[in-house]
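J.: Pasting the sequence and the predicted model now:
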Amino acid sequence: MSDTKELIGKKVKGARGEGTIIDIDVKGNIVVDYNGKKFKHPNVALEKGLIKLVDEESSVEEKTSKD
């Protein structure tokens, strides 16, 4: 559970666009704010690839664009 709490404030990208993780509820659902609209993702959304951390994607893109 402590690992998921570290995700709060991270930017994610999903089917609804880009958003920010604002909370992890009691059941472990990930609450994401997409430009003012809050949406709960199941706790396995990151593992299944339904939502992805933007930081990881941007660092990969920067490395490939520089080469």
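T.: Good, I have the coordinates.

J.: use CA for all of it now, contacts and neighbours both
T.: OK.

J.: show me where the chain has helices.
T.: 2-5, 45-48, 54-66 (DSSP state H).

J.: can you redo these as CSV with mean neighbour count?
T.: Putting those into CSV (neighbours: other Cα atoms under 10 Å) gives the following:
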stretch, mean neighbour count
helix 2-5, 10
helix 45-48, 12
helix 54-66, 10
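
J.: And here is the other one:
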Amino acid sequence: MYLEAKNHGYKIILMVSFENEETELDNVKSLISMNVDGILMDPVSHSEKGEAFDLVEKHKKPLVT
């Protein structure tokens, strides 16, 4: 996956929340502050109602869950 991303001009940034919603939100905030092109997330909560989802939507970042 890394080489495929690199071949298309992208870099992969890996962040781990250890099933902690607060850490997940901090990770999303960090990614948004880096102005990433999109976010691929395996969320702590499987509900799309959490703060992390709201933040991604607010900043209009593509999201794959």
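T.: Everything's here; your move. Keep in mind that what you see is a predicted model, and the values were worked out from it rather than measured.

J.: quick one: TM-score?
T.: Superposed pair, TM-score by TM-score structural alignment, normalised by the length of structure 2: 0.24. Supporting alignment: 35 aligned residues with a Cα RMSD of 4.5 Å.

J.: before we move on, back to that, rebuild the helices of structure 1 as JSON lines, extending it with distance to G17 of structure 1.
T.: Formatted as JSON lines, the helices of structure 1 follow (distance: least, Cα to Cα, whole Å):
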{"stretch": "helix 2-5", "distance to G17 of structure 1": "21"}
{"stretch": "helix 45-48", "distance to G17 of structure 1": "15"}
{"stretch": "helix 54-66", "distance to G17 of structure 1": "11"}
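
J.: Between those, which one is closest to T20 of structure 1.
T.: Evaluated with Cα to Cα, the helices of structure 1 place helix 54-66 nearest to T20 of structure 1, the distance being 9.6 Å.
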